[in-house]
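**Q** sequence and predicted structure below; questions after.
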Amino acid sequence: MTELPTAPTGITPARVLTIAGSDSGGGAGVQADMRTFATLGIHGCVAITAVTVQNSLGVQGFQEIEPPIVAGQITSVVTDIGIGAAKTGMLASSAIIEAVVDACTPLGIGGDGTIPLVVDPVCASMHGDPLLATEALDALRDILFPIATVVTPNLDEVRLITGVDVIDDASQREAARALCGLGARWALVKGGHLRSSAQSPDLLFDGLEFHEFTHSRIDTPHDHGAGDTLSAAMASALAHGFSMPDAVAFGKQWVTRGLKAAYPLGGGHGPVNPLWRIG
């Protein structure tokens, strides 16, 4: 697979900021992002939005972080350490989404700024446990998507956000158009949940041109954190200056390799495994 450049020992590596929730089971959220960053030679920074009570069986509860603290983490990191890209995951509420947008915009993250912003619009866990307040969907659409460099929803999230039920190639294209219509510069409609397909088809759209990415579906029940891992790998590639299509291709290769190496954990779904990189 394509490799990202790594910094020589003693030289500051590329930095990427994840703005997301903590997964106490270590399979998704900030923990999945940081595993990907580390194994790709990226210095990962974090802005925690929520702390979840979570294991391989599901999410039993969560506590949101106060919006000013979320915004403060972003500002503190970017004004001192600097970043080449940022990504979002679980944002929990409209107040947190507003705080994230208010912090990112003046720092040049997303929108017309120079720092790419990957928005993974996490609405629920893989078990169906809600991770975003229903009323916050409007904030996603109205203020976060317009500053997103790329949005990466799965098919359940597409349906919640756009009302489009993706069942085939035509509806996947309809969904991509709808997402770009909400203001995102690029939309990646992930096809991993399109179970009728022997492939895992992802569709990237910039408002004008479609790019298709496919890999053979990996037969494993252990796919916890797949969306986080993909978006973290994409953000890492963007921090190194990759074009969006190349960043998506890299992320797709990365998460596919992690699914092949996924392992069982607890009594439920095990995680996507980027640790194959280190043995």
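**A** Thanks, I have it. Numbering: from 1, shown residues only.
**Q** every contact and neighbour count from this point should use C-alpha atoms.
**A** OK.
**Q** what residues of stretch 128-146 count as buried?
**A** 131-132, 136-137, 139-141, 143-146 (16 or more other Cα atoms under 10 Å).
**Q** as JSON lines, those with secondary structure would be great.
**A** Shown next, in JSON lines, are the buried residues of stretch 128-146 (DSSP: H, G, I helix; E, B strand; the rest coil):
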{"residue": "131", "secondary structure": "coil"}
{"residue": "132", "secondary structure": "strand"}
{"residue": "136", "secondary structure": "helix"}
{"residue": "137", "secondary structure": "helix"}
{"residue": "139", "secondary structure": "helix"}
{"residue": "140", "secondary structure": "helix"}
{"residue": "141", "secondary structure": "helix"}
{"residue": "143", "secondary structure": "helix"}
{"residue": "144", "secondary structure": "helix"}
{"residue": "145", "secondary structure": "helix"}
{"residue": "146", "secondary structure": "helix"}
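**Q** which residues of the stretch 101-250 of the chain fall in helices?
**A** Shown for the stretch 101-250 of the chain, the helices assigned by DSSP state H, counting those that start in this stretch span residues 136-139, 155-162, 169-181, 226-239, 244-260.
**Q** hey, which of these is tucked in deepest?
**A** With neighbours taken as mean count of other Cα atoms under 10 Å, the helices of the stretch 101-250 of the chain reach their highest mean count in helix 226-239, at a mean of 28.
**Q** and it, what does it pack against?
**A** Packing contacts for helix 226-239, counted by 3 or more Cα pairs under 8 Å, 6 or more residues apart in numbering; DSSP states H and E, involve strand 15-23, helix 29-39, strand 85-88, strand 117-119, helix 244-260.
**Q** want to compare, so here's the second one:
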Amino acid sequence: MKLLPPAPLGQTPVRAMTIAGTDSGGGAGVAADLRTMALAGVHGCVAVTAVTVQNTLGVSGVHTIPPETVAGQIRTVVTDIGIGAAKTGMLATGAIIDAIVDVAAEVGIGRDRPIPLVVDPVCASMHGHQLLATEAMDSLRERLIPIATVVTPNLDEVALITGITVVDQDSQRAAAIELHSMGAQWALVKGGHLRSSPFSPDLLYDGETFLELDHERIDTPHDHGAGDTLASAMCCALAHGLSVPDALRFAKDWVTESIRWSYPLGAGHGPVNPLWRVSEPLPD
């Protein structure tokens, strides 16, 4: 795979921001985002939305950050350091989503603005623990998705957001059309959970054209943080100025290798592993 060009040592690298929650087990959330950003040669900035009590077996507690503090983190970074792209992950509440949307308009984040935005609509953990309040779904649909440069739900999230259960290519296309109709510039329906396919089929749609990307399906129970890793890899590529389709191609290659080299951790699901970048480098 082709990697993103690194900044020469001593020079300021490309910057990106993750707006997401923590995972105390280090497998997902801002930990996963910052791992990918660093290994992709991008300086990662953070706006923490929530602190979770979490390990490989699940989430046992969530503490949300005040919405004004979330917005303040974004504002103070963008107006000083500057970023080339941003991504969202776990946002927890409607009030936090509203604060993010408002500050995004203020500092130029979102579709048709200078700073592209990847929206990873995290609704629940892989263990089924709800990570987005029920009342926040309207804010997600009506306020955040409409400012997304690209929205990247998995199939469970697609069903919650659109009401469409994806079981095959036709329903995957229907879901992409519905997501795009909510206002996102590009809609990505990830197919990693589409077990009817021998591959991992992702579908990207811009309102006119469908782009289908198939990658090998890797048989492993250790896939914690895969969605965060793909979205943050897309964010890095967009910060470098790549188009959304090219950013997806880069991110899909990146997360496939991260899943290939995933590792066991604790007593539950281990994380995907972007450390392949330094321990198992691939030829261009």
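**A** On my side now, so go ahead. Here the structure is a predicted model, which is why all the values come from computation and not from measurement.
**Q** re earlier: residue 71 of the first structure: which of the buried residues of stretch 128-146 of the first structure is nearest?
**A** Relative to residue 71 of the first structure, the closest of these is residue 144; by Cα to Cα it sits at 14.1 Å.
**Q** roughly how far does the nearest residue to the closest one once chain neighbours are set aside sit from residue 64 of the first structure?
**A** Nearest non-adjacent residue to residue 144 of the first structure, counting by Cα to Cα, 6 or more residues apart in numbering: residue 101, 6.4 Å away. Taking Cα to Cα, to the nearest Å as the measure, residue 101 of the first structure falls 17 Å from residue 64 of the first structure.
**Q** buried set for stretch 107-114 of the second structure?
**A** 107, 109-111.
**Q** what of stretch 43-63 of the first structure?
**A** Quick answer for stretch 43-63 of the first structure (16+ other Cα under 10 Å): 43-52, 54-56, 58-59, 62.
**Q** ok, the residue nearest to the spatial centre of the second structure - contacts?
**A** The centre of the second structure sits closest to residue 231, judged by Cα atoms, centre = their mean, with a distance of 2.9 Å. Residues in contact with residue 231 of the second structure (Cα atoms under 8 Å, 6 or more residues apart in numbering) are 87, 118-120, 152, 251.
**Q** of those, closest to residue 2 of the second structure?
**A** residue 251 (10.6 Å).
**Q** give the contact list for that closest one.
**A** Counting by Cα under 8 Å, 6+ apart, residue 251 of the second structure has contacts 230-231, 233-234, 237.
**Q** and of those residues, the nearest to residue 161 of the second structure?
**A** Nearest member of the contacts of residue 251 of the second structure to residue 161 of the second structure, counting by Cα to Cα, is residue 231, at 17.7 Å.
**Q** greatest separation within the buried residues of stretch 43-63 of the first structure: which pair is it?
**A** Those two in the buried residues of stretch 43-63 of the first structure that are separated most widely, counting by Cα to Cα, are 43 and 58, at 29.0 Å.
**Q** about what we covered before: okay, the contacts of residue 231 of the second structure in JSON lines with distance to residue 274 of the second structure next?
**A** Compiled in JSON lines, these are given as follows (distance: Cα to Cα, whole Å):
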{"residue": "87", "distance to residue 274 of the second structure": "18"}
{"residue": "118", "distance to residue 274 of the second structure": "19"}
{"residue": "119", "distance to residue 274 of the second structure": "21"}
{"residue": "120", "distance to residue 274 of the second structure": "18"}
{"residue": "152", "distance to residue 274 of the second structure": "19"}
{"residue": "251", "distance to residue 274 of the second structure": "11"}
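**Q** the residues you listed, buried ones only, as a PyMOL selection?
**A** Restricted to buried positions by 16+ other Cα under 10 Å, the PyMOL selection for the contacts of residue 231 of the second structure reads:
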select buried, resi 87+118+119+120+152+251
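**Q** farthest-separated two in the contacts of residue 231 of the second structure?
**A** Largest pairwise distance in these, by Cα to Cα, is 14.3 Å, between 119 and 251.
**Q** any idea how far residue 2 of the first structure is from residue 190 of the first structure?
**A** For residue 2 of the first structure relative to residue 190 of the first structure (Cα to Cα), the value is 20 Å.
**Q** more neighbours: which of the two?
**A** Counted by other Cα atoms under 10 Å, residue 2 of the first structure and residue 190 do not tie: residue 190 has more neighbours, with 24 against 10.
**Q** with adjacent residues omitted, what lies nearest to the more buried one?
**A** Nearest non-adjacent residue to residue 190 of the first structure (Cα to Cα, 6+ apart): residue 202, at 4.5 Å.
**Q** who touches the one you found in this structure?
**A** By Cα under 8 Å, 6+ apart, the neighbours of residue 202 of the first structure are 188-192, 212-214.
**Q** tell me the one of those nearest residue 97 of the first structure?
**A** For these, the residue nearest residue 97 of the first structure by Cα to Cα is residue 188; the value is 20.4 Å.
**Q** how many other residues sit next to the closest one?
**A** Count around residue 188 of the first structure with other Cα under 10 Å applied: 26.
**Q** tell me if I'm right that it and residue 203 touch.
**A** Yes - checked against Cα atoms under 8 Å, the pair residue 188 of the first structure and residue 203 is within contact range at 5.5 Å.
**Q** joint contacts of those two?
**A** residue 176.
**Q** more neighbours, residue 101 and residue 64 of the first structure?
**A** Set side by side, residue 101 of the first structure and residue 64 show more neighbours around residue 101, with 21 against 16, by other Cα under 10 Å.
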